[in-house]
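**Student:** let me see the structure of the following:
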Amino acid sequence: MDFSWTEEQNALVEDARRFAREELGGDVVARDAAGTFDRTLWKRAAEYGVLGWAVPKEHGGSGHDLVTAVRLLEALGEGCRDNGLTFGLGAQMWGVQTALLHFGTPEQIERFLPPSLAGDSLTAYCMTEEGSGSDAFGLAATAVREGGEYVLNADKVLITFGPVADAAIVFAKTNPDAGRWGISAFLVDASAPGYTAHPVEAKMGLRTVPFGRVTLEDVRVPADQLLGKEGAGASLFTFSQGWERSLVLAPQLGAMQRQIDECVKFARTRKRAGTSIGKHQAVSHRIADMKLRLETGRLLLYKTAWLQQKGLPNLMEAALTKTYLGECFRDSALAAIAIHGGDGYRTKAGIERDLRDAIGGLIYGGTTDIQRNIVAGLLGL
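**Tutor:** Below is the predicted model of the structure:
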């Protein structure tokens, strides 16, 4: 593994950081407080090319290799203080687009991918249900074949973009007696009769990306909107979630770098009894630990992306990356608040928001407990 960078790659990264800082700002404090998703910012990111960074050129993307795409997303997270927006972009890239590119027919890709790349269409990834969160394949949703259509009934929860999506990838059982091998995936138009997108649900963090419930009541879906083969839903889910689990936390690395820069600046200028607080080990050691988490997390993420890029097994690395980066961001956010004291606790500074956003990383895409179960199982336990 060689993680050296060309001048061209460095220039791309620097420009991505500049773009995020200058174009993806806005009043994130107000949008976070109101729980508002800014589709203008989404469109702006799409026009810059973010949603196509990892998409092959023949499909309209930039065709960057995965490690380069991950580093660009890291730069995006450093420049953009809106963790909800960067999370949403990653979820769309790794969960939705990956599933479509690897399992979709040419006709499905031609129909659904271009509007996604352009930022004109949002697709929800509908797997989670009230009774099947960590037990993903224990879903109750059904899809019954009737001639040239499937009739879907489902109640999906905690769906990213659920309240505002234009389409959805919906997982349902086509053969309930076959267990996980009886699950299929469908591309469903949100305008279909019987499809209901419920209002945005308030949550602790990541408030600028909408989450919510999606229900389907006797929704008729043409058979040509089956994504992959019938019964291949579990394989599709495992594959696409492997990508998301591996790579979706890349922007958090950038956020961690931003935290360090801001903490160093604050510790140099804030004085206590005439001495910069950075001279006190209680402060300087916290910042040193933040740097340690950043560098080790970066190496683990890049290794996971490199393995994914090479098509090599990385189930262990993906689980470790998801666990480690999620907990590192949480711990660094706590440290940043402690360093800034009262300033860090106040909403207007934007520091406490990182902590609230970080908690989501311990849950979505498979909780850290589930990731540890994966690691333990791979170790033979």
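**Student:** could you use CA atoms for every contact and neighbour count after this?
**Tutor:** Noted.
**Student:** in the stretch 201-350 of the chain, which spans are strands?
**Tutor:** Using DSSP state E, counting those that start in this stretch, the strands of the stretch 201-350 of the chain run over 211-222, 226-227, 271-272, 275-276.
**Student:** quick one, which of those gets closest to Lys322.
**Tutor:** strand 211-222 (20.4 Å; C-alpha to C-alpha).
**Student:** would you do the same for the sequence below? I want to compare the two.
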Amino acid sequence: MDFGLSAVQRNRCDRIFEEASARWGGSLASGDPDVTRQDFKLAGKIGLTGLALPTEVGGGGLTALDTALCLEAFGRACPDTGLAFAVAAHLLACAVPVRDFASDQVRDQLLAGLVTGEVIASNAMTEDDAGSDIGNIRVTATPVGDGYVLNGEKSWASNAVIADLIVTYAVTDPKAGFLGLSAFAVPADLPGITLGEPLPKMGLAGCPAGRVHFDNCHVPAEFLLGEEGQGAAIFQHSMAWERACLFGIYLGLMERQLADCVERAGQRRQFGRRIAEFQAVSHRIAVMKQRLEAARLLLYRACWLLDQEEEHVSAVALSKVAVSEAAVANSLDAIQIFGGAGYLAGGAEEQLRDSVPTTLFSGTTEIQRELVARELGL
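**Tutor:** Sure thing, here's the model as predicted:
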């Protein structure tokens, strides 16, 4: 068991951290879709939008673990966590299933643009009555002679506002239950697709999310991912990558946050002493460090198991819960350490707002615990 990173891994992460810091180190989320599109292209130049995509199309060809390490460096460098989330969702929930399940024709058509960030992808699964319960999907894809006709609405899709590609899931056989769901990589400019306005959100402002409406949208057959009825399996495959790797962003956020808290505790003086000398403060920071390191080990292990093609469902679920709960708890602690300054917009306050949705997206904490319970035979 080796807990060290290789020189190649360290150098790759250092490069990403330095380049991302130079571009985004002092910036905050704008929420402007045009700015986000420009940022995607810059992320593409750094290599972030194609970390796990094939080298033959310009991608990094990285494993899940190396992808997570790079996203961790990105999250540590970039205070716009919404942008980091947008890039990771594009890569893991969208580009990965195109990589693994698209026809050769569609892979050739899409992957190079996904690598560079010229093509921005949105994952559209959630509906008003189908969040954790994907068996309740109501968007339909009716087979026709040369493809499918999609009808219905997705209620929440990250990047939808600026998307060039929609990776979505629809019912092709209503009688087949779980096996009646199919996956599609749909160009967003097809007739019959309407992308909604940006949804107002608590946090992650740098990721413009919106609704996606399909109105008799004809999708050529080549844009089907995998085979008919494989949609649920394809979705779970993409979620394994997202749950295992995306949360590296929050390891980076917590690393940056911890350093800020240590600096604050060392500089802020009350009652004639540095607040670091008060055990209530120093122990709070020690617990923040404990949460971060425990979450990091679980995340690295989950990614390693995914790379080894070993059983990883429970490990990924445990990792996701550990990182998300640590991010929320550490952000609350950071606000306490910064006091009144922590309540001002930006900094710890923004970190908390960006951390809260970690317990919801990619499968809620309750769903992750259910996966663990099932593996235990409960």
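**Student:** got a TM-score for the pair?
**Tutor:** Overlay of the two chains. TM-score (TM-score structural alignment, normalised by the length of structure 2): 0.97; 378 aligned residues with a C-alpha RMSD of 1.4 Å.
**Student:** nearest to Ile183 of structure 1, out of the strands of the stretch 201-350 of structure 1?
**Tutor:** Closest among the strands of the stretch 201-350 of structure 1, using C-alpha to C-alpha: strand 226-227, at 11.2 Å.
**Student:** if I look at the residue with the largest distance to the centre of structure 2, how far off is Ser282 of structure 2?
**Tutor:** Distance from the C-alpha centroid of structure 2, by C-alpha atoms, centre = their mean, peaks at Gly272 (44.2 Å). Gly272 of structure 2 is 16 Å from Ser282 of structure 2, where distance means C-alpha to C-alpha, to the nearest Å.
**Student:** residue in structure 1 matching the residue farthest from the centre of structure 2?
**Tutor:** In structure 1, the residue matched to Gly272 of structure 2 (TM-score structural alignment) is Gly274.
**Student:** give me the neighbour count for Ile193 of structure 2.
**Tutor:** By other C-alpha atoms under 10 Å, the residues close to Ile193 of structure 2 number 21.
**Student:** for the aligned partner of it in structure 1, give me its contacts.
**Tutor:** For Ile193 of structure 2, the aligned position in structure 1 is Tyr195, judged by TM-score structural alignment. Tyr195 of structure 1 makes contact with Val214, Thr215, Leu216, Glu217, Val219 under the criterion C-alpha atoms under 8 Å, 6 or more residues apart in numbering.
**Student:** make CSV out of those and add distance to Glu14 of structure 1 and neighbour count.
**Tutor:** Formatted as CSV, the contacts of Tyr195 of structure 1 follow (distance: C-alpha to C-alpha, whole Å; neighbours: other C-alpha atoms under 10 Å):
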residue, distance to Glu14 of structure 1, neighbour count
Val214, 39, 26
Thr215, 42, 20
Leu216, 44, 23
Glu217, 48, 14
Val219, 46, 21
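**Student:** of all those, which two lie farthest apart?
**Tutor:** Longest span within these, C-alpha to C-alpha: Val214 and Val219, 12.1 Å.
**Student:** top helix in structure 1 by residue count?
**Tutor:** helix 281-310 (DSSP state H).
**Student:** now do that helix: distance to the chain's middle.
**Tutor:** Helix 281-310 of structure 1 sits 18 Å away from the centroid of its parent chain (C-alpha atoms, centre = their mean, to the nearest Å).
**Student:** which of the residues in that helix are buried?
**Tutor:** Residues 283-284, 286-287, 289-291, 293-294, 297-298, 300-308 are the ones in helix 281-310 of structure 1 that count as buried (16 or more other C-alpha atoms under 10 Å).
**Student:** quick one: that helix to structure 2 mean distance?
**Tutor:** Between helix 281-310 of structure 1 and the aligned residues of structure 2, the post-superposition mean distance stands at 0.6 Å (mean C-alpha distance after the TM-score superposition for structure 1).
**Student:** can I get the strands of the stretch 201-350 of structure 1 in a markdown table with distance to Val164 of structure 1?
**Tutor:** Output for the strands of the stretch 201-350 of structure 1, formatted as a markdown table (distance: least, C-alpha to C-alpha, whole Å):
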| stretch | distance to Val164 of structure 1 |
| --- | --- |
| strand 211-222 | 9 |
| strand 226-227 | 21 |
| strand 271-272 | 47 |
| strand 275-276 | 48 |
